[in-house]
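> I'd like to go over a predicted model; first the sequence, then the structure.
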Amino acid sequence: MAREDRDRLAEKMAGEITLSDDPGATLRKWRTDFEVAQTRLADELDVSPSVVSDYESGRRDNPGIGMIRGAIEALIAIDERNGGRHIRQYARVLSAGFDSAVVLDLREYPANIPLDRYYEAIDATELVRGNRDTIAGHTIIDSIEAIRKLSSDEFYNLYGESTNRALVFTNVTRGESPLVALRVVKPTPHAVILHGIEEESVWEHAADLARVDGFSLAVTDIELETMLERHQELP
């Protein structure tokens, strides 16, 4: 695993925690993102679980630099011992120049995979079949965070760099906003997946827009963590 990936992620984590209005809550966010239990982090830091809990909940004063550094190093060390999946995930996102709260995962595949195989992997139901039957990667976007944090140029660059791949939107209610946004981006992705909703909840014009622009449209309502894990297993 590249040392620069590890160091860049550690720097991002440290910046977010120390600059946060609620450092304990931000520390908790990173711990849960790394899927590390409070007891596991406490063991790594050689403190009681109540110490970690008190910092995260705000019952103790904000964690100092030493505590923050130790927690970051512990989370990264635990992930490295478990294969480094989370470090690699964040490294892909950061290397592409996007906020990891906006882009939950970004990956290129070693070879094209059939779209039907991709659907099967993430329990997706296709609503519209587009002009292409394969994808060569995926980008998973938190649609709410994208609206909140991306400038118009960043928004365009993110969507525009998502050709020949599946573009997955989480945090959607009907899918209207991301599909309207895709209308101004050329070329379009091979497939768009709306996560967390069922077919009957999809915006009534979504299928028509997909047909006009030639991309496949599908939905999946599996749990977010499950979906992220299944994307990690592809191909």
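Nice, I can see it.
> CA atoms for contacts and neighbours, from now on please.
Fine.
> which one is the residue nearest the centre of the chain nearest to, not counting chain neighbours?
By C-alpha atoms, centre = their mean, the chain has its centre lying nearest to Leu104, at 0.9 Å. Counting by C-alpha to C-alpha, 6 or more residues apart in numbering, the nearest residue to Leu104 once its immediate chain neighbours are dropped is Ile140, at 5.4 Å.
> who touches the one you found in this structure?
Val103, Leu104, Asp105, Leu106, Leu167, Val168, Phe169, Thr170 (C-alpha atoms under 8 Å, 6 or more residues apart in numbering).
> let's bring in a second one:
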Amino acid sequence: MAREERNRLAEKMAGEIALSDDPGATLRKWRTDFEIAQTDLASELGVSPSVVSDYESGRRDNPGIGIVRRSVDSLLDIDDRNGGHHIRQYARVLSAGFDSSVVLDLREYPARIPLSRYYDAVDATELVSGTRDTIAGHTIIDSIEAIKRLSSDEFYDLYGESTNRVLVFTNVTRGESPLVALRVVKPTPHAVVLHGLETNSVWEHAPELARADGFALATTKMELEPMLERHRELP
């Protein structure tokens, strides 16, 4: 990938870690999002795994900017050697922008949160359990506007900087259109929430599709504005 794209991603990651209220948790979030083991990051940094563990858990003082920069560079170097999949995925959307009528809110969290906590925040009821039980961000989408106006590549960009997130679809009648659209967008998010539906109003094939692709599926009847406000208060 282009050097400037990698540099932009590195600056984003380093800035998020350095400015976080919990830098260790944010470092852990990026490491796990890149699917890199603590031992591999430690080896790249030339330290023991316990040092990485201590930073991530907060047992050691917050890492200085030098450690943050070295950690970010190490994560990117490891991913580069593994084919650069995660770098391409995250860098692709750094400059993506969407009309506010399509994306009502898009945010990354400083650290992963349990999906159960998210459900509690937005009064969601789960229909299907996914293969992952945490999220690190959300995207709230007007499903009709997205389907009318976005290309498949732009639809993929709705993931923000990671697929480790929940996609919330508003303006749905049964959830058929967004669930079908997700079939052609890979990889899939950790969870999908259909807004404004009772569980018994969901398209009958939606649970089957969610199970096939491994993401959690839930619904919420919370009014739109209160729901948006709850998302702004997360994590």
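All right, it came through fine. Keep in mind it's a predicted model, so treat the numbers as computed, not measured.
> Now the TM-score, please.
TM-score for the superposed chains, counting by TM-score structural alignment, normalised by the length of the first structure: 0.58, backed by 143 aligned residues with a C-alpha RMSD of 1.9 Å.
> Dump the contacts of Ile140 of the first structure to TSV, plus distance to His231 of the first structure.
Formatted as TSV, these follow (distance: C-alpha to C-alpha, whole Å):
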residue	distance to His231 of the first structure
Val103	13
Leu104	11
Asp105	8
Leu106	10
Leu167	12
Val168	11
Phe169	13
Thr170	14
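> residue ranges for the helices of the first structure, please.
Remark: helices assigned in the first structure by DSSP state H are 3-19, 23-33, 38-45, 49-57, 65-81, 85-95, 115-121, 143-149, 152-160, 176-182, 206-213, 224-232.
> Quick one: closest of these to Glu200 of the first structure.
Counting by C-alpha to C-alpha, Glu200 of the first structure lies closest to helix 206-213 out of these; the figure is 11.5 Å.
> If I take the lengthiest strand in the second structure and helix 224-233, what angle do their directions form?
In the second structure, with assignment by DSSP state E, the single longest strand is strand 103-114. Computed with axes from the mean of the first three to the mean of the last three C-alpha atoms, to 10 degrees, the direction of strand 103-114 of the second structure lies at 50 degrees from that of helix 224-233.
> what helices or strands is strand 103-114 of the second structure leaning on?
In terms of contacts (3 or more C-alpha pairs under 8 Å, 6 or more residues apart in numbering; DSSP states H and E), strand 103-114 of the second structure is packed against helix 23-33, strand 134-142.
> which bit of the first structure covers the longest one?
Read it as helix 23-33 of the second structure. Following TM-score structural alignment, helix 23-33 of the second structure has no partner segment in the first structure.
> Sort out which residues of that helix are buried, please.
Buried positions in helix 23-33 of the second structure, judged by neighbour count with 16 or more other C-alpha atoms under 10 Å: Pro23, Gly24, Ala25, Thr26, Leu27, Arg28, Lys29, Trp30, Arg31, Asp33.
> quick revisit: with the first structure overlaid, how far apart is the longest strand of the second structure on average?
By mean C-alpha distance after the TM-score superposition for the first structure, the fitted strand 103-114 of the second structure averages 0.3 Å away from its aligned residues in the first structure.
> I'd like to know which part of the first structure that strand is aligned with, by residue numbers.
Residues 103-114 of the first structure are the counterpart of strand 103-114 of the second structure, counting by TM-score structural alignment.
> picking that back up, let me have the helices and strands packed on strand 103-114 of the second structure in a markdown table, adding distance to Arg8 of the second structure as columns.
Compiled in a markdown table, those are given as follows (distance: least, C-alpha to C-alpha, whole Å):
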| stretch | distance to Arg8 of the second structure |
| --- | --- |
| helix 23-33 | 15 |
| strand 134-142 | 20 |
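> give the contact list for Lys186 of the second structure.
Contact partners of Lys186 of the second structure, counting by C-alpha under 8 Å, 6+ apart, are Tyr156.
> Go again with 6 Å.
Going by C-alpha atoms under 6 Å, 6 or more residues apart in numbering, Lys186 of the second structure touches no other residue.
> The one 4 residues further on now?
His190 of the second structure makes contact with Arg132, Asn164, Arg165, Phe215 under the criterion C-alpha under 6 Å, 6+ apart.
> before we move on, the earlier item: list the buried residues in the match of strand 103-114 of the second structure.
Taking 16+ other C-alpha under 10 Å as the criterion, stretch 103-114 of the first structure shows Val103, Leu104, Asp105, Leu106, Arg107, Glu108, Ile113 as buried.
> could you measure the fourth one against Arg8 of the first structure, distance?
Distance, Leu106 of the first structure to Arg8 of the first structure, by C-alpha to C-alpha, to the nearest Å: 17 Å.
> With the fifth one instead?
Note on Arg107 of the first structure: its distance to Arg8 of the first structure, by C-alpha to C-alpha, is 18 Å.
> And the first one, by the same measure?
Spatial separation of Val103 of the first structure from Arg8 of the first structure under the definition C-alpha to C-alpha is 16 Å.
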